[in-house]
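Chemist: I'll drop the sequence and a predicted model, then ask my questions.
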Amino acid sequence: MTVCSPVRLRRLFSSGHTARFRVLFFGTSSFAVPSLEALCAAGCDLTLVTRSPKRTGRGNKQLKVSATEESGIVKDVVYIDKPSEFVKLRGVYDLIVAVSYGMFIPPQIIDSSRFGGLNAHPSILPRHQGTSPIQYTILNRDPVTGVSVQTLDPHEFDKGQVLKYSDLVSVADRESSVSLAEKLVQPAATVLSETVVGIERTNSLTVSAEQESENERILGEYKLRMQLTDISSKTKKVTAESAKADFSKPAEHLDAQYRAFGKLWGAKQDGSRVLLEVEGCDTLGEEHAPGTFFVDEGNVYIKAGVGSVKVARIKPEGKPFVDAQNLYAKIGSLW
C-alpha cells in the first residue's frame, strides 16, 4: 500500500478523498521519484515495481536499493530484474505507469489493468524515441525539449498515443544530460499526475478536444523552435562506445558528446583508453591534424575535424585524473 506523510494523509481524508485508484508504478532511477510523489499526493494507491537491491562496495558489504525504493514513498514493492519475473505480479489495477524503468512491460501486464498503461517520456515525441532521449537531446544540440505522456504500446517502445505534452523546456548552451534531467523531473511529475487524475475523474482514457488543441499548439511551437517539419527520430542504447571520440567530427559535436554521455575517450596506439574532461570548444589549431594535442596560451586542446576541444583533465587507463597542462608539459604528447 501507499505510505504518505501524516500531513498528506490528514489532507486526503479531511477532503473525503480515499486512495481508491490503484496504480502499478514501474520505476527505478531518481528521475521517477517526483512522479511517484505526485501520484501519492493525488491519492493513488501505489504498488512499486523496481530492481532488486544490489551488493556494492568493498567486499560487497553495502546494499544499494533503487532510488524509488529508497525514497520510502511506497512500502508495497515488487522486485523484477528480468522478463521471466513478470509472473510475480498479481492483483487488479486501474492503471500501469512507467517512468524511467528501462524494461519492456509485457502486453499481458498492460492489458490486465482497467485503463492500460502510461509512460512519461522526457522528449517531445515522436522526437527521440527509445531509451536515451535526454542524452540525444544534448548530442543533437536541440535548443528545446519537454515531456510527453503517452499510452504504453504493447509491442514497441514509444509508439503509443500521446495524451499530453508538458510546456517546452529550454536547453542551455552547455547543458549536460544530468542538468537537463534535473530540469525535466518536475514537468514529468506534473504532466503525469494531471493525466492520471483526469483519467480517474472522467473514468476514461480519451483526450478531450481542448487537450488535443493544446497538444497541437505545443507541437507546432516545438517544430518552429527546432526548425523542423519532421521531428521523428530514434535513440540508441547508451554503451561505452557512445562516448568514443571520432576526432574527424566537428568540435561542437565532441563537446556535445561529452556533455551527453558524461565522458569522452580516445584510444592510444597500444589500445588503452584515455578519458578526457572537456571544457568547451574553440576555432583554434587549424594548422594541426585532427586528433593532435596542442597548447595555446597555456591551455591544452585537441584538434577536431572543425575547430578544437579544450581539455581540462585527462585520465590514462588504470590511473587517476590529472591536470592536462601538467601532463602535457611532462611528456609532450598525450597519446
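Modeler: On my side now, so go ahead.

Chemist: can we go C-alpha only for contacts and neighbour counts from here?
Modeler: Fine.

Chemist: quick one: contacts for residue 222?
Modeler: 124, 144-145, 168 (C-alpha atoms under 8 Å, 6 or more residues apart in numbering).

Chemist: Can you classify it by secondary structure?
Modeler: helix (DSSP: H, G, I helix; E, B strand; the rest coil).

Chemist: Assign residue 196 to helix, strand or coil.
Modeler: Note that with three-state DSSP, the state of residue 196 is helix.

Chemist: Next one for the comparison:
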Amino acid sequence: MKILFFGTPEFSVPFLDVLIQSKGFSLLAVVTQPDKPMGRGYEVQPSAIKLQAQHYQLPVLQPKTLRSKEIQKELEDYQADCFVVVAYGKMIPQEVLDIPKMGCLNVHPSLLPKYRGPSPMQWAILNGDKETGVSIMLLDTGMDTGHILTQEKIPLDPNETTETLQAKVHHVAPTLLVNTLKMYASGTLSPQSQNNEQASLTRLLTKEDGHIDWTQTAKQIDQQFRALTPWPGMWTIWKRKGKALRLKILNMHLLDKKTDSLAGTAQSFSDRLYIQTRTSAMEIIKLQPEGKQEMTAKEFLKGYGDIQEAKLQ
C-alpha cells in the first residue's frame, strides 16, 4: 500500500515509525507544516515529523496551503493509495481528500464523537473522565466528523497526566492504525457514521486556561494541573508590595486536610507551602516566580516568606 503521511508534532512520530517498520506499506513522502519560529529565541525550527522523515530519507513537502492547484497536482503525482493524517494541524480541503482512492485516514485520540477538535487528551483529564480512547476515521471536511473505522478504549488512572496518557495512546494506537489500514484495504471494515447527537467539541487551549481559580474544589484544580502540565502550564497571581507577581506552579499535590482559611490563602509550615481551595489544601512542591529560576517550596519561602496568609488570585 502506497501512503503519503501528513503530520507535524512529536505526537505523530510513532505513527510514521510504525508504517516504515511494518510490512506491506510504502511511504512515498511526508507532508508537514512549514518551519516556524519556536522557543525563547524564536529561532526557525523544523517540525518533529520533518526531522524524522529526513532520518528515513523521505521527501518532505511543506506547503503553506493545500488549496493551491500546484500542491494538489504534486500530491496527485505520487499516486498514493491512501493518505494517513496524524495531528497535521490544518484542515484538509475536499480536493485533497478526493485524491487517494482509499481516502484519507485520520488518527484522533478520543472516542469519537466525544471531543471532536484540538487537545482531546487534555480535555478528557480536565473533565475527570474515567476512560478515553483512540479513533481511526475517514476524513471529511468537518471537524472530526468522518465515518469511524475502528476504536480502542483506554482507561484513565486517578493520577493520569497528559504525558502518561500520551504514552498510553502511543502504546496502542500505532498498532491499531496498521491493523485498520490492512482490514480497510481488504474490504473487511464497514465505516460507521458518528452519532452527532452525542458529539462534543473542544477548543484550543491557551495560557489563560492555566490561570488557577482557587474557589474551585481541590479535585478540579488537580485535574487542571494534570491536564495542563507542561503546557500551557498553571499559574496564579500574588499581589505583593503593590505589584502583581505571577507564580508558575510546576508541581503540586492534592491534600485531604482543610483549614478555616478562605480559598486562595497561602500558608507555610515547616518549609512547606499550602494553598487553600474551596474544599481542601493543595501543597505546592515546585514553582517559578516571574523572572526567576525554578525553585522548590523551601527555596521559595526563604526569599518570599511574606506569602504567609497572602490571598492568591
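Modeler: Good, I have the coordinates. This structure is a prediction, so every number in the text was calculated from the model and none was measured.

Chemist: Fetch the TM-score of the aligned pair.
Modeler: Once superposed, the chains reach a TM-score of 0.83 (TM-score structural alignment, normalised by the length of structure 2), with 293 aligned residues with a C-alpha RMSD of 2.8 Å.

Chemist: ok, back up a step: of the contacts of residue 222 of structure 1, just say which sits nearest to residue 214 of structure 1.
Modeler: residue 168 (12.2 Å; C-alpha to C-alpha).

Chemist: Give the closest residue to the closest one in space, chain neighbours not counted.
Modeler: Nearest non-adjacent residue to residue 168 of structure 1, counting by C-alpha to C-alpha, 6 or more residues apart in numbering: residue 146, 4.9 Å away.

Chemist: Without its sequence neighbours, what residue ends up closest to residue 182 of structure 1?
Modeler: Here the residue nearest residue 182 of structure 1, using C-alpha to C-alpha, 6+ apart, is residue 31, at 7.8 Å.

Chemist: Out of the contacts of residue 222 of structure 1, which is nearest to residue 182 of structure 1?
Modeler: residue 145 (12.9 Å).

Chemist: Does the closest one touch residue 171 like I think?
Modeler: Yes - the criterion here is C-alpha atoms under 8 Å, and residue 145 of structure 1 meets it with residue 171 at 7.0 Å.

Chemist: more neighbours, those two?
Modeler: residue 145 (26 against 19; other C-alpha atoms under 10 Å).

Chemist: ok, for that one, nearest residue in space, not its chain neighbours?
Modeler: In space, residue 145 of structure 1 is closest to residue 169, 5.2 Å off (C-alpha to C-alpha, 6+ apart).

Chemist: how many neighbours does that neighbour have?
Modeler: Residues near residue 169 of structure 1, counting by other C-alpha under 10 Å, number 17.

Chemist: In structure 2, what residue corresponds to it?
Modeler: Under the alignment (TM-score structural alignment), residue 169 of structure 1 pairs with residue 154 of structure 2.

Chemist: Spit out the contact partners of residue 322 of structure 1.
Modeler: 313-315.

Chemist: re the thing from before, cross the contacts of residue 222 of structure 1 against strands and list the overlap.
Modeler: Among the contacts of residue 222 of structure 1, DSSP state E puts 144-145 in strands.

Chemist: can you map out the strands along the stretch 1-150 of structure 1?
Modeler: Under the criterion DSSP state E, counting those that start in this stretch, strands of the stretch 1-150 of structure 1 are mapped to 22-27, 45-50, 54-56, 62-64, 77-79, 95-99, 117-121, 144-145, 148-151.

Chemist: okay if I get those as CSV plus distance to residue 219 of structure 1?
Modeler: Shown next, in CSV, are these (distance: least, C-alpha to C-alpha, whole Å):
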stretch, distance to residue 219 of structure 1
strand 22-27, 27
strand 45-50, 31
strand 54-56, 41
strand 62-64, 40
strand 77-79, 36
strand 95-99, 22
strand 117-121, 15
strand 144-145, 10
strand 148-151, 10
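
Chemist: Of the ones you listed, give the one that comes closest to residue 320 of structure 1.
Modeler: Using C-alpha to C-alpha, those put strand 54-56 closest to residue 320 of structure 1, at 20.9 Å.
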